[in-house]
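Peer 1: return a 3D structure for these sequence lines:
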Amino acid sequence: MIRLQQRPLLGLLVNPFGKTAKALELNGDLLQITKGRHTRSLLLETVTAAPVVRKGTFGAMLTIAYDSGGDVVLKGAAKADAAAFSETFRNAWICFNRTAFDKDASRFDRIHAGVRALAHPARYPAACQIAPLLNDARALDASLLSKLQPEAIGADAPRRIAIVQQFASDAQTERSKSIAAFVDAELDRWRDFFDTVESQPLTPEQRLSVVVDEDATLVLAGAGSGKTSVITAKAAYLLKAGIREPEEILLLAFAKNAAEEMSERVEARSGVPIVARTFHALAYDIIGIVEGSKPALADHATDDMAFSNLIKQILKDLVHRLSDVSQAIIQFFAHFLVEPKTEWDFKTKHDFYTHMESQDLRTLQGEKVKSYEELQIANWLYENGVEYEYEPIYEHKIPETGRRDYQPDFHLTESGIYIEHFGVRRQKVADGSERLVTAPFVEREPYLAGMEWKRQVHADHETILIETYSYERQEGRLLTGLAEKLAPHVTLKPRPADTIYDQIVELNQVDDFSKLLGTFLRKYKSGGYSLDDCEAKSDRMKLGKRAKAFLDVFAPVFEEYEKRLEGRIDFEDMILRAAHYAETGRYVSPFRHILIDEFQDISQSRARLVKALKAQQPDARIFAVGDDWQSIFRFAGSDIHLMRQFGAEFGGTFDNASGVHRTVDLGRTFRSVDQIAFAARTFVLRNPAQIEKQVIPAGTATEPAINIVAVPRAEDERKLSDVLAALSTGSNTDAKPASVLLLGRYRFNEPRMHELRRRFPQLQISFKTIHASKGLQADHVILLNADSGRIGFPSGIVDDPLLSLVSPEEEAFENAEERRVMYVAMTRAKYTLTLLASHSRPSSFVTELRKDPAYDIAAAPDAEPDVHVCGECGGRLLGVTGKDGRIWYRCEHVQHCGNLLLACPSCGTALPRKAEGMTEVRCGCGASYPSCPDCTDGWLVERKGRYGGFLGCVRYPTCVGKAKIATSKRPTTAKPRRRKRP
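Peer 2: This is a model prediction of the structure:
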């Protein structure tokens, strides 16, 4: 113990108010400071510098700095006493720092060595490897290093401490430098391995993906980019580099044959047998280990057809057994099978008609109707046993009006009642009154006039007309109101539920609904959803009554499905049970590297299992190879959200950041030439939610690689034969036969393969659905039936909004999954891709490829139909050959619009059109005609009437536009022959 104090007389001069210390006393590691009557203590560890002694006029002054930013000052001390105290204090302070440093020397040396090793890492500095080092460095810095004073611990220690502190303060930068150093060195070290591990040397991108070894690594492997080579090389590298033992590596694939191929390739490349497994095989093994035996697997687990049949059987049994459930099922089929959209949801006729054509608006009686509200009425009539005809010709002949034969919407055959459904709603006006308004694209005044005309017809002929209105549906009373209006005239005889259901089966409506139910069920189970979850999400998404009606059916179907498992398990149960065992530690995972193929197909339940396995080992890594552009198995439970949010779902943590992962883009394709590769990339990236990737094509096309062939009605076989004949002619008969892959969106698209193979022996022809073609390639690909419609391509039945209830995020982009299906189809082709599309109803995908210059596709001469805009609805007027051999131009929306024009009477092929600002309609052949005063597309031709000749619209009787014959204005061509419909 040593003490220093002011000399009494000097103290009065230099410290009259007691603001500085009167006395200092060092006792071990504690400095006692006396000011006036108060004493406080200061630890040596807070002192930031050795004491400083200065000679003054009134004695010596000693100053000691400490970490709060202040100084301890004592003035008026004897110089010798101050010097002695300072020396003793300095030695104690140095001793204290060195002792503290020596005490944690081994810990510091270990951390220092770890940080130094980052400059030349022997292993990839993954977050899970470096995070413990960072935590130790920061803990030591906080407890010791930040408190040590450089001048107290010697010359070398501060330099070494600075290295550790630099890492602790900027770990992200230091780890990034370490990663770059490791990757450069490792690529060089394993150059020979990368050159020889596969039949062809790995690309730079493939090599990078192998040596990168983050907590979670996602390899974006586009079509034909060699993903199998990457995952094979990764496994072999881990073994050869001594990073992992065989039992620590888990290879996962989705299909059994893919797992077998992976196992064979890894053993061949590494010399070590590693068995790749499917998710289900792994899960089954885990269950067996934990439970001691494996439970029986449900018969339908491995058979999609059996699964679909089971759902259909459950529906049928519920209809026959439970009245309340049967009512819910019938209600869904009758009123919610299709999206309940009406003309009020669209701005143009063309948009409305296009939507209607994508929906199967088929009533329970079997006829197709023209609107959703008509469908509701028709199905209500059928449910209640009211016999009706849809759009029959009115029983009384209407005097010549220029109109088509009058066809009321419905005729009740037993009572003779007619029903007209009017597309009008009520609107409040400024004075408080109401007026009737029509849909956005319907002219109000002519429509209201048509309503009055129909009322007058029934009044004149004394037939009973019941009217229904769109505003009644809007107000939720369309069907109850109809029941009230019919009550005086009709006795309802409700059909039994099983009778209605048998009719639904007869109409083939159960199959698609069963697939929807099956897809929903699998996603519901694998995602761990509840009915409350689905109902809440339905409210958020405003899916309305259709979602409620669906859940009313799904709930009893799911309950019955679970009962019928009878102790057996399906694949969803299998994965979830295994995940639970891994999460709770009942299964102890040996896996420290999990390699997953086709990662874009992962489901919520599979992801849960992977996360549980990874969580068991602190340094476990996930290496996922996939392509979100090829995620096309939503119906089987795959969830593209998991790949798009890869880091958040599977990544590690480092330096207070979560979701740490690495993404490597393979980019290079070994399959498709540039025109196909770039067009496919552009096409799929129209959806901004897809992960952007670069594409390096396999070669350069020397001639157009993508061809679009327009197929006239009933000429599918002929056009396909023409394409195959051209490919056969160009095939080198001395070499291996060119492979031709015919692709269809559905199995029923398959042509007569035996006949095609017999006719074109020079070609190696095969057929696959697009889904089944994944992973395949061919020299030439022909996409069949690229047409629009509910069972066209894009399919109108795949992306049902109801599936969003069991998906983490909704895919807002229209036809999102179908666009990826199209990408898969395009990228099967190496040299040429041919799309066979209906001349009159081409797929919207084909139209996009044809019209958008971004795709750089040179269409074949017959690929672009002679298209004109329909003046009635905004659709397309397409040329067709009628039964009489003449050319007619018909609106593409033939079921709704019916606009029909005969080709120019002069040339017989082209369509006369009216140019802006002109009063005449002109044809490309030079002929001209007076334009019709009443319609957009028509022109006037000479006709005979009871009062002689006149000019009438070529569209008569659809249009009754007319004019007097002016001698100087006669058409430049002869009057056309009597029109015959095609």
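
Peer 1: CA only for contacts and neighbour counts going forward, please
Peer 2: Fine.

Peer 1: now V894, what's its secondary structure?
Peer 2: Three-state call for V894 (DSSP: H, G, I helix; E, B strand; the rest coil): coil.

Peer 1: distance of it relative to P712?
Peer 2: V894 sits 15 Å away from P712, going by C-alpha to C-alpha, to the nearest Å.

Peer 1: to compare against the first, here's another:
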Amino acid sequence: MAVPVMWRGTTPHGEDWVLVRRDEGFTLRHGPDEIHIPASGADRISVTRRWWRTTVNVAGVPERAGVLHGLSGDEGRRLEEAVQEALSGSLAAWTERLSTAIETSRRDLRWITEEEVTALLSTRPSIADGEPAVVGHASGAGPLWLTEEGTRRWVRTVNDDVAAAVIQSRRSFFDTVESSPLTDEQARAVVTYDNRVNVIAAAGSGKTSVMVARAAYAVSRELARPEEIVLLAFNKDAATELQTRIQRRFTAAGLPAQGVEATTFHAFGLKIIGQATGRKPTVAPWLTNNDELGILSQIVAELKAADPRFRHAWDWFRLLLFTRPEEDFAEPSAPDAWDPVRRATGYRAMDGTSVKSEGERWVANFLYLHGVTYEYERPYPHDTADAEHRQYHPDFYYPDIDVWHEHWGLDANGNPHPGWTDYLEGVAWKRQLHREHGTTLVETTWAEVMEGDGLSRLEKELVGHGIRLDWDPDRPPVRGVKVVTDADMLRLVRTFMLHVKANSLDRLEVERRLGAGLVRNRRRASIFLDLYWPIHDAWQVRLAAGGYVDFEDMLVQAADHLESGRYVSPYRLVMVDELQDASQARARLTRALVAQPGRHLLAVGDDWQSINRFAGADLSVVTGFHDQFGPGPTVHLTKTFRCHQSITDTAASFVRKNPAQLRKTVVSVHDRPADPAAREGVQLRTVPSAAEVPRAIGDFLTQLRDAIREGVIAAESVSVDVLGRYHQDRGLMPREAPPGIHLAFRTIHSAKGLEADYVVIPNLSAGSYAFPSRIADDSVLALAMTGGDAYPHAEERRLFYVALTRARRGVLLISPEHNPSPFVTELVQDGLVRGVGPRPVATPCPGCRVGVLRPRSGRTGHFWGCSTFPACTYTCNTVPLPGERPSKTMSTARRPPF
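Peer 2: Model (predicted):
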């Protein structure tokens, strides 16, 4: 500690005053009183003069204001000089400490961490009168204004210089620590040895090499001992690869690897709980056997058998409330049916009736499931046509009770859609008709049915009018109409449970979120929660009965032990792989691991590859890294060693349209125009039907075989992965592959982290089991998640990006020509794919830009219509060229002419 500096004086009343400066601050004593002011608050001392009297004040200490007053002019000037000298000396001492830290960093080539900078700034004297101190810049770049930001800029410059010097001086280490020399950006990620480092790694950019080299660098420079290093991976295969690479590369570098631990989050959580409690828990066997939906099915069956109200609510939600939870009044969902009688698009109900809106479909399904006989848009029995009105056709008519039913398109405030003119006048006219003719009218509104308890109220009204309801959840829909199954419901429940547990939510917090308006349809969400919590409780009872834990509780309990101090982390260096797959529970465990001073976290991830939301992954963990873990540098790995630039450009152009993702550049190291593979890129082949997919794949494999034989591909064999969106896409595989072709099928989710020479995506369609998946995230998940991604098909777009970037040399997309995926249409419109094969690539629909134009014929002859009909009713007489505006011969009629 520095020797204290002291100034003395005497007040007019004979009291001695003493001002003492030490490195940690100031002490002002007079008589029995003593006030301590930290160095960072030195400007709180001020000396004021009025006439011949002087007063010493300490700002922010009102009870001590005017601690010395009435000093004579000479004594006041003496004290004022002492205060100014103390302030100046304190800043000089602090500046000297900063300069020493920087000189030491340059001498030892040691990174100055955020923790060290924060500690220095906490003792920095405040600068009086708004005048920042100026010191010489150690790099010779001139004076530096020592504001907080100036200090940080100075440290960043020093760290940049240190990193460059370390990379240069240890070039041999970085060239040999992995099997291939590290690039400059990989080496920079390794030597950026701050407390919190976020590495954004493009697909195929060598993130594993960075993690292995980081561990070796820490050991070689004695920044951490092997037993103080842990690497946390998302799954067992990744952890095993890391451990193998650590052992192999440490041995090659002559470094001790014993003690470096690479493990999964779940195995690590079990270890912490075991060491903290003395009893290592057992994971529930139905989880290790991937049978969690089976256990949930058993739980639901037991709850149904024990409580008829639960059974009714389950089927009510499944059949009436599950479908289209994202329905928006201002932007209604696209129609999915065509009514040839009314010659209009519509929404097909379970009984086959085509109705005009999603809300009417909910009503029609309610009536069908209750066995209610109704007629849709039956003409009103009284003549209503006049100069202003057509003949009246109410929405529903119940012949058994002679009651009419209107479903009004009104929101919660009683307002119609902004584009509907004279709608309220029409409502008033229809109501008046029923009053004049004495007919009975039942009314519902869009807001009541879609966002409230409109169906329950309708049930009571119909019973009151004499209808006998016969609820039968097993009543089969007409052919072609799909209903939500128990399995669909169970998947929603499981996803909700994953996020509830990962975020450590209880009933009170979920109810608070419900009240905060995180979901629009609060009644629907309330019904779901009434179903969810009994299932949740039964799940917990099963865990307790067997002495088991599930994966989410395990992570939360491990974090609890760390935060409470029951387990003290021995790790100085923590590295996390695939951060984009981390749940909030994993993020919490990671924060707890590095909460103590002197800990270092390096996390590697790519938000473009975040595809595991269904398993609890939270994209904000990587996009909001510094909010989650604290300030520090972000390092980008932009060079991919896997894909050629043509593939990289296509994949990046496609996925970066999502505005919620981090902007980044990806550059291939294989961009060699002389290499034929560099020109293969992403190709599209259209087929008449799914039955032709195996043949298309077979043709592609034959072309690869011929290219190998002719020397166009400079290899004796190549690998081809067929990547399906669903397991059932395996059925599209050809029976065998030609010699020299190593063929495998994988789902895209299971292919993450893998690569092949070529990738085939065999079923890019827009129908059932489509890609993008038509199963949207349910709105109730907002009650359990920290935040979502509102961009259309955001996660499916990332999944498609993952599929494209598994390929080293080329990608073949296969799509039905008349029912393509909207992803295919988008790629064609943007000029990002090249058509191959005997059939031409279809023209994207200018109307919706989602479907493609396909030939049709009707009463007026042949024409072209959109493949998404009836969702889009665009028609034209001739096919426009790409980018061409519809000509006068083209029609954009709402209904096709047949």
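
Peer 1: TM-score of the superposed pair?
Peer 2: TM-score for the superposed pair, counting by TM-score structural alignment, normalised by the length of the second structure: 0.74. Supporting figures: 775 aligned residues with a C-alpha RMSD of 5.1 Å.

Peer 1: pick out whichever of V894 and P712 of the first structure has more residues nearby.
Peer 2: P712 (18 against 14; other C-alpha atoms under 10 Å).

Peer 1: trace the more buried one over to the second structure, please.
Peer 2: Counting by TM-score structural alignment, P712 of the first structure corresponds to P688 in the second structure.

Peer 1: just after the one helix or strand A86 of the second structure maps to, pick out the following helix or strand.
Peer 2: Assigned by DSSP states H and E, A86 of the second structure falls within helix 73-108. Heading C-terminal from helix 73-108 of the second structure, the first helix or strand you meet, by DSSP H and E, is helix 114-122.

Peer 1: run through the neighbouring helices and strands of the helix or strand following that next one.
Peer 2: Sequence-wise, the next helix or strand downstream of helix 114-122 of the second structure (DSSP H and E) is strand 134-136. Counting by 3 or more C-alpha pairs under 8 Å, 6 or more residues apart in numbering; DSSP states H and E, the packing neighbours recorded for strand 134-136 of the second structure are strand 143-145.

Peer 1: scan the first structure for its longest strand.
Peer 2: When the first structure is parsed with DSSP state E, its longest strand is strand 829-838.

Peer 1: in the stretch 751-900 of the first structure, which spans are strands?
Peer 2: Assigned by DSSP state E, counting those that start in this stretch, the stretch 751-900 of the first structure shows strands spanning 763-769, 778-783, 829-838, 867-869, 876-881, 887-891, 900-902.

Peer 1: A113 of the first structure: which of those is closest?
Peer 2: Nearest of the strands of the stretch 751-900 of the first structure to A113 of the first structure, taken as C-alpha to C-alpha: strand 829-838 at 52.9 Å.

Peer 1: where does that closest one end up in the second structure?
Peer 2: Aligned by TM-score structural alignment, strand 829-838 of the first structure corresponds to residues 807-816 of the second structure.

Peer 1: what sits up against the matching stretch?
Peer 2: Contact partners of stretch 807-816 of the second structure, identified using C-alpha atoms under 8 Å, 6 or more residues apart in numbering, comprise 642-644, 647, 677-678, 680-690, 693, 696, 755-765, 804, 821, 824.

Peer 1: please apply the same query to stretch 179-193 of the first structure.
Peer 2: Contacts to stretch 179-193 of the first structure, defined as C-alpha under 8 Å, 6+ apart, come from residues A119, H120, P121, A122, R123, Y124, P125, R207, L208, V211, V212.

Peer 1: got the contact list for the aligned partner of the last one in the second structure?
Peer 2: Pairing criterion TM-score structural alignment: the partner of V212 of the first structure within the second structure is identified as T192. Contact analysis of T192 of the second structure by C-alpha under 8 Å, 6+ apart lists W111, A163, P633.

Peer 1: R757 of the first structure too?
Peer 2: L763, Q764, I765.

Peer 1: for Q777 of the first structure, see how far away it is.
Peer 2: Relative to Q777 of the first structure, R757 of the first structure is positioned 19 Å away (C-alpha to C-alpha).

Peer 1: likewise for V673 of the first structure?
Peer 2: 13 Å.

Peer 1: ditto for V880 of the first structure
Peer 2: Applying C-alpha to C-alpha, the value for V880 of the first structure to Q777 of the first structure is 36 Å.

Peer 1: for the stretch 551-700 of the first structure, what spans make up the helices?
Peer 2: Applying DSSP state H, counting those that start in this stretch to the stretch 551-700 of the first structure gives helices spanning 571-583, 604-615, 641-644, 646-650, 674-684.

Peer 1: what's F629 of the second structure aligned with over in the first structure?
Peer 2: Following TM-score structural alignment, the counterpart assigned to F629 of the second structure within the first structure is F650.
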